[in-house]
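Asks: No letters, just coordinates:
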């Protein structure tokens, strides 16, 4: 087995999601994931501390992109307009591999309580990153927190719709995430 092949992290994530889907999270071992990805077990541990961490691969990058998009939004942008800018920025980093992985990842998470808990923690981290970026723009904390939570929901809904859409669709993830944010904004307005 080659030790230093390109895109090792992505191969490990794909191998893990496939195995989680095929045989379940609990029945999948780190050794099986490493073997499926074509790396050694020690290479696995250079990338991840345990198999749960595979679910949050790229979370730091995603949080950074969301935050950067919010920070770079025009000064006059409302909190949700700034969140939309963050969603656009983060969506631009999601390519075909992310799209293909979506349905399999969703199935793996749905089948495992432990992965559902890890996914919930990932959402908390994304919301915290967006909320901090909004507060840094001068948005009051409760408003920033609510806007960030809506941003997480919009991103997740948009990602699901994008990953399940026809592959020849001309729309990228940003289209779906921004449409989900508009829907959530309208739903929130109807609460009053």
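Replies: Thanks, I have it. All values derive from a computational prediction rather than experimental measurement. Residues are numbered from 1 along each chain as shown.
Asks: going forward, measure contacts between C-alpha atoms and count neighbours the same way
Replies: Noted.
Asks: burial measure for the residue lying closest to residue 101 once chain neighbours are set aside, as a count.
Replies: Closest residue to residue 101 apart from its sequence neighbours, by Cα to Cα, 6 or more residues apart in numbering: residue 14 at 7.1 Å. Residue 14 sits with 22 neighbouring residues when counted by other Cα atoms under 10 Å.
Asks: let's bring in a second model and compare:
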């Protein structure tokens, strides 16, 4: 087996996604993922806790990217502008990997346990954004509300982007959803 070949983690992620699309998440085993990647099950478990986690391997990097974007926002930025900077950074990352992101999302959408895991990861992202906003001197209440509202805006924009490939840029959809959120109180 090609245990010492480069990009072990990436190969496992690719193999898993291919198998999930071909055979379905529930019918795919860790042994099959490892075999497709040319690795052993033991190697798989060195990189991932379980076969679900393969789909969420980038969550930590996404969180870090968003937190860094909030911290790097100009001092004059409002809390929501800081959050939008985070989601712009995330959008750029997703845009680069468009088809793979869509495949991943289709696998997640088809399974309740994966949707639940994704909601947990989104809650973690929201908490990290709130912490980053508090680090900018934003009050706890405003930080939490901004992080939760911003995460909801991003979630809706992301789903619209997934559902309509090639129509609009994810960053544009984030701004459209943010504008729509502003109209919620006015009943527009």
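Replies: That came through, no problem. Remember, it's a predicted structure, so these values are computed and weren't measured experimentally.
Asks: Which element, helix or strand, includes the residue nearest to residue 101 of structure 1?
Replies: helix 8-23 (DSSP states H and E).
Asks: And for residue 167 of structure 1?
Replies: Going by DSSP H and E, residue 167 of structure 1 is not part of any helix or strand.
Asks: now residue 76 of structure 2
Replies: Using DSSP H and E, no helix or strand contains residue 76 of structure 2.
Asks: so how far is residue 142 of structure 2 from residue 128 of structure 2?
Replies: The spacing between residue 128 of structure 2 and residue 142 of structure 2, counted by Cα to Cα, to the nearest Å, is 14 Å.
Asks: Of those two, give the one with the bigger neighbour count.
Replies: residue 128 (18 against 15).
Asks: check contacts around the more buried one.
Replies: 63, 67 (Cα atoms under 8 Å, 6 or more residues apart in numbering).
Asks: Quick check, residue 69 of structure 1 in contact with residue 93.
Replies: No: using Cα atoms under 8 Å, residue 69 of structure 1 is not in contact with residue 93; the gap is 11.9 Å.
Asks: just the helices in structure 1 please.
Replies: Taking DSSP state H as the test, the helices found in structure 1 are 8-23, 30-37, 41-47, 59-71, 79-91, 96-110, 113-136, 141-164, 173-189.
Asks: most packed of those?
Replies: Between the helices of structure 1, helix 79-91 has the highest mean count of neighbours, a mean of 25, where neighbours are mean count of other Cα atoms under 10 Å.
Asks: rewinding a little: can you give me the stretch of structure 2 that the helix holding residue 14 of structure 1 aligns onto?
Replies: With TM-score structural alignment applied, helix 8-23 of structure 1 matches the range 8-23 in structure 2.
Asks: Average offset of the matching stretch relative to structure 1?
Replies: Once the two models are superposed, stretch 8-23 of structure 2 sits on average 2.7 Å from its counterpart in structure 1 (mean Cα distance after the TM-score superposition for structure 1).
Asks: Residues in contact with that stretch: which ones?
Replies: For stretch 8-23 of structure 2, using Cα under 8 Å, 6+ apart, the contacting residues are 25-26, 28, 33-34, 36-37, 44, 47, 51, 54-55, 103-104, 107.
Asks: Which of those sits closest to residue 156 of structure 2?
Replies: Using Cα to Cα, residue 104 comes nearest to residue 156 of structure 2 of these, at 16.6 Å.
Asks: Surely that closest one and residue 56 touch.
Replies: No: using Cα under 8 Å, residue 104 of structure 2 makes no contact with residue 56, being 9.3 Å away.
Asks: how about the nearest residue to residue 109 of structure 2, chain neighbours excluded?
Replies: That would be residue 115: by Cα to Cα, 6+ apart, it lies 6.2 Å from residue 109 of structure 2.
Asks: typo on my end, it should be residue 95 of structure 2
Replies: residue 170 (7.1 Å).
Asks: Counterpart of the one you found over in structure 1?
Replies: By TM-score structural alignment, residue 170 of structure 2 lines up with residue 173.
Asks: Next, find the distance separating that match from residue 111 of structure 1.
Replies: For residue 173 of structure 1, the distance to residue 111 of structure 1 - Cα to Cα - is 25 Å.
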